[in-house]
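Novice: 3D model of this:
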Amino acid sequence: MQPLINEQSYRQLPSDCYADCQPTPVKTPQYLAFNQTLAAELGLPETFWGTEAGLGLFSGNQLPDWASPLAQAYAGHQFANYVPRLGDGRAILLAELRNQAGQLQDVQLKGAGRTPFSRGGDGRSPIGPVIREYLVSEAMHALGVPTTRALAAVSSGEWVHRDEALPGAILTRVASSHLRIGTMQYAANRQDPSVIKTLADYVISRHYPSCHTAENPYLALLQKVIDRQAALVAQWMSLGFIHGVMNTDNMTLSGETIDYGPCAFMESYNPTQVFSYIDQQGRYAYKNQPAVAQWNLARLAEALLTLINTSQEQAIALAVDSLNRFPEIYQHYWLTHFAAKLGISAAESTDKLLIDDFLTLLAESDSDFTLSFRDLSSPQQGYLSQQVAPERWQAWQSRWQDRLKAEERLGQDPLALMNKTNPVLIPRNHLIQRVIDNVTTTGDLTLFNQLHRLWQTPYSATTENAPFQQPAVPQERVCQTFCGT
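Specialist: You can find the predicted model right below:
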């Protein structure tokens, strides 16, 4: 079966929104991983499923005639510093294909060589970041988080040079689009004011078609993205996920998680936790993610002002009103997720205190975030009873049990809710690093394949996955993560 023809919709935009470019061929590509399930969803022909033809596609060495490679242009605030021209410096959009549900999907090579936006870089990726993004993005998908997906990973047979020479690799990434807040910033700063309108109309058509009939389509677009991002960040928080580099060029307009460079899942609960080596000031710490999201959304609002209203004063007033709703929207999603983690199906405002007090217990006792929440559904709560001071644990537990009795009277099943909300497995940092070390030093993919398989069912406790449920021991801890550039 042939895929639907590459729709090339991005090429309908003004030419300064992208640049034509070709992947740079690599020496001796070899498969690291191939996602057959995702390939089937995309309608990718089986001639590319783990075959030599597929290797030509996923390495960029030999593209089929339906590929139409380009690099997207975008700007961005990086750690609050505005850079007017970033763009895909090592990523190349190959095609837009419709999946089985009829949704348009970007197929992109990451680490495929220089583009016109490379800014002096080599456009390549070491194998470590490719392994990390493949594993974590697919684990996030299994956890139910909106995210980009990994279709394939191949080693290049070449070395890339960072602080040291490292084996190179290329990731094939799939997303509902790669449109970012930074994309809108770039368009808004073009000399031609029609560029931002054309792009905004494209975003609406691709992601939020109902906005076309809204009284103010561009204000409606802003409000849709605000809602999507509030929902996404609340879900990150409920899983202890720290993105690590929430620049405006790393926030999608679709509400999908993108770019897994210095990301990490928190182990011991610590609201100020930072993993990213480049985040020296803690701007993107766990507790700061909601506020950063709102700040980034304000940058999106600035890009849309001329479309929201011809009067700048009125446009600002409308945008600010929408942005001021973010905390309330975020808090709704946050409360829903965290209440469910306690077995509460219909959250009430008073539940926030119960949740906050539980998180305080975890912080004071240095308890593992994931294990603690999962332990709530065990009969004795053995982990928590050992971690938390007995009198404090019993006092909180008594309040919690009283709250669950109200749920049960309503016919709800708190245990079932907790078991489908609190994962047993997350991609723990030390496990990812162990995989990277194995693949980098010996090419051994055994642990990679095992963890990838286990992380597809993160809510099921099994004998096989029991060893991977535990946090790192002190000598295994990975305290800093790095970008893949």
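
Novice: when you work out contacts or count neighbours from here on, use the C-alpha atoms and nothing else.
Specialist: Noted.

Novice: quick one: the strands in this structure?
Specialist: 18-20, 30-34, 70-72, 76-78, 81-83, 91-98, 104-110, 125-126, 149-161, 165-175, 241-242, 264-265 (DSSP state E).

Novice: format the ones you listed as TSV; extra columns: distance to I204 and mean neighbour count.
Specialist: Output for these, formatted as TSV (distance: least, CA to CA, whole Å; neighbours: other CA atoms under 10 Å):
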stretch	distance to I204	mean neighbour count
strand 18-20	19	18
strand 30-34	32	20
strand 70-72	18	24
strand 76-78	21	21
strand 81-83	25	13
strand 91-98	17	26
strand 104-110	13	24
strand 125-126	32	26
strand 149-161	22	22
strand 165-175	16	24
strand 241-242	29	24
strand 264-265	32	24
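
Novice: make CSV from these and add distance to V195 to it.
Specialist: Shown next, in CSV, are the strands of the chain (distance: least, CA to CA, whole Å):
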stretch, distance to V195
strand 18-20, 12
strand 30-34, 37
strand 70-72, 14
strand 76-78, 17
strand 81-83, 19
strand 91-98, 20
strand 104-110, 21
strand 125-126, 32
strand 149-161, 29
strand 165-175, 23
strand 241-242, 34
strand 264-265, 36
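
Novice: nearest to Q331, of the ones you listed?
Specialist: strand 241-242 (17.0 Å; CA to CA).

Novice: let me see the contact set for the residue lying farthest from the centre of the chain.
Specialist: Residue distances from the centre of the chain (CA atoms, centre = their mean) peak at E391, which lies 39.0 Å from the mean C-alpha position. Taking CA atoms under 8 Å, 6 or more residues apart in numbering, we find E391 in contact with no residue.

Novice: for comparison, sequence B:
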Amino acid sequence: MPTDPQAYHPEARLLTLGDRFYDPVAAADFPETRLRFRNDRAAAQVGLASLDDGEWIAAFGRFDPLPGTLPQPLALRYHGHQFRSYNPDIGDGRGFTFAQLRDGRGRLMDLGTKGSGRTPWSRSGDGRLTLKGGVREILATEMLEALNVPTSRTLSIIETGEALERGDEPSPTRGAVMVRLNHSHVRIGTFQRLAYERDEESLRALVGYTLRNLYDEDSDDPVRLLDLVVGRTATLAARYMAAGFVHGVLNSDNINVTGESFDYGPWRFAPTWDPAFTAAYFDHQGLYAFGRQPEAIHWDVMQLAISLRQIAESDPLVEALDTFGDRYMAAVTEAILWRLGVVARDPTEDRALVQHVERALRTTGASIDRFYFDAFGGTLPDTYGKPWTEVRNALAPYAPRKDRSHPYWSGEPCSMLIDEVESIWSAIADRDDWSLLDAKVASIRAMGEALA
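Specialist: The predicted model follows:
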């Protein structure tokens, strides 16, 4: 299988952990493998963009092993709190990790799947993914990448020719298998499983693996790991808020230790700054509502701290955990200034500006995307009246970090609200028309160029 020798750097670091952490599995044998989406931009970063479509399907639809990396797929073991209830009976139930590669920055990256078949952790599930779920994952990851949110990237979607029965979609519905590119699939729940089983030896091994392979630190210090995870996850929470994004299922098995967002199910983008806005129809208590996401992620990181107490003293772990709030406040300030397209000035002034923006968005019910589009570069149009006076005054001394010369700024803001998501899917479901999806991905990437 041809790969780019300059960019293809295979690894198999997962194997150093041993079989206490995973189960070797085989991919499902799909009736069809019809390529629907290939992300050559992401593939180029790991030396895979040169694959032709047949080779691509062999790798990401049939899961022929990639040269020099894992010899077979591995379903990872983990536990997790799901809506604050502990579940010891989970793991990779419809996915696996089947390759590890270095990207252009030297980071260890996992190629993981969704919808690739049953594993020992599938329970009563069929191990499959709906095509609609795959399309929604493309839209989520492309949009978040453009909005500067650390996220997995959807590398491939292949339709499998299967008809699936689902309770939350009109059924039968079309099946697919997805491949994601992610910095890590080691989750907070991975640590929780080992703590639950009181396996201190494996806990220490996982700490060392994570620090060495995912943070490039020659250390086995659990406190150092927690401190790094607190920083990454505080940044993730902040960028969710700046993006107006609601993940929907911030369980501890859905938070990885590198602070990258991944595994998109009932996600939504909030049309307005409504702290109570929820994404999941089954989130009846609003546990993972838009405004509660920082709290939810902090709670998940607390579960990591509790797990690490088996191999570390409590006081330094608590000290590291207690920095989450301050780090989140600094990160959300930075994230909102980035989206406003202005250069930071002074921490006190910067925080005041962000508070004015959040208050005005909340009280006026203005469109989040429209506001950031109009205000990019630091100048608020006159159409924003009296409720925006404090924002306008606070913005006045700020210099733009980038001009508005990109063609994106001559059009309309790129949003990703639920009605458009459903329209894109309807065109595919009703007419097998992929043009709306293709056009949307192109417009999202244009926005990303304008913002970057």
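
Novice: how near is the residue mapped onto the residue farthest from the centre of structure 1 from structure 2 to W299 of structure 2?
Specialist: When structure 2 is aligned by TM-score structural alignment, E391 of structure 1 is paired with K386. As judged by CA to CA, to the nearest Å, K386 of structure 2 and W299 of structure 2 stand 38 Å apart.

Novice: whereabouts in structure 2 does stretch 119-126 of structure 1 align?
Specialist: So stretch 119-126 of structure 1 sits over residues 123-130 in structure 2, by TM-score structural alignment.

Novice: which residues are contacting the matching stretch?
Specialist: Counting by CA under 8 Å, 6+ apart, 93-95, 114-119, 164, 173-178 sit against stretch 123-130 of structure 2.

Novice: okay, which residue is most central for structure 1?
Specialist: Centroid check for structure 1 by CA atoms, centre = their mean gives T257 as the closest residue, at 2.2 Å.

Novice: how about it, what's its partner in structure 2?
Specialist: Checking TM-score structural alignment: T257 of structure 1 goes with S261.

Novice: which non-adjacent residue is nearest I138 of structure 2?
Specialist: T154 (5.6 Å; CA to CA, 6 or more residues apart in numbering).

Novice: that neighbour against D40, yeah?
Specialist: No: T154 of structure 2 is beyond contact range of D40, at 10.3 Å (criterion: CA atoms under 8 Å).

Novice: hmm, back to that, just how off-centre is the match of stretch 119-126 of structure 1 within its chain?
Specialist: 21 Å (CA atoms, centre = their mean, to the nearest Å).

Novice: how about that stretch: buried residues?
Specialist: D126, G127, R128, L129, T130 (16 or more other CA atoms under 10 Å).

Novice: which of those sits closest to R13 of structure 2?
Specialist: Among the buried residues of stretch 123-130 of structure 2, and counting by CA to CA, the member closest to R13 of structure 2 is G127, at 25.5 Å.

Novice: go ahead and confirm R85 of structure 1 touches A187.
Specialist: No: judged on CA under 8 Å, R85 of structure 1 makes no contact with A187 at a distance of 10.4 Å.

Novice: okay, these two: which has more neighbours?
Specialist: Ranked by neighbour count (other CA atoms under 10 Å), R85 of structure 1 and A187 place A187 first, with 26 against 17.

Novice: circling back: of all the strands of structure 1, which lies closest to P458 of structure 1?
Specialist: Closest among those, using CA to CA: strand 264-265, at 13.6 Å.

Novice: contacts for the closest one, please.
Specialist: Taking CA under 8 Å, 6+ apart as the rule, strand 264-265 of structure 1 contacts L239, G240, F241, I242, H243, G244, F275, I426, P427, R428, N429, T481.

Novice: and what of stretch 370-377 of structure 2?
Specialist: 339-342, 380-381, 399-404, 409, 413.

Novice: so which bits of it are buried?
Specialist: So stretch 370-377 of structure 2, judged by 16+ other CA under 10 Å, has buried residues F371, Y372, F373, D374, A375, F376, G377.
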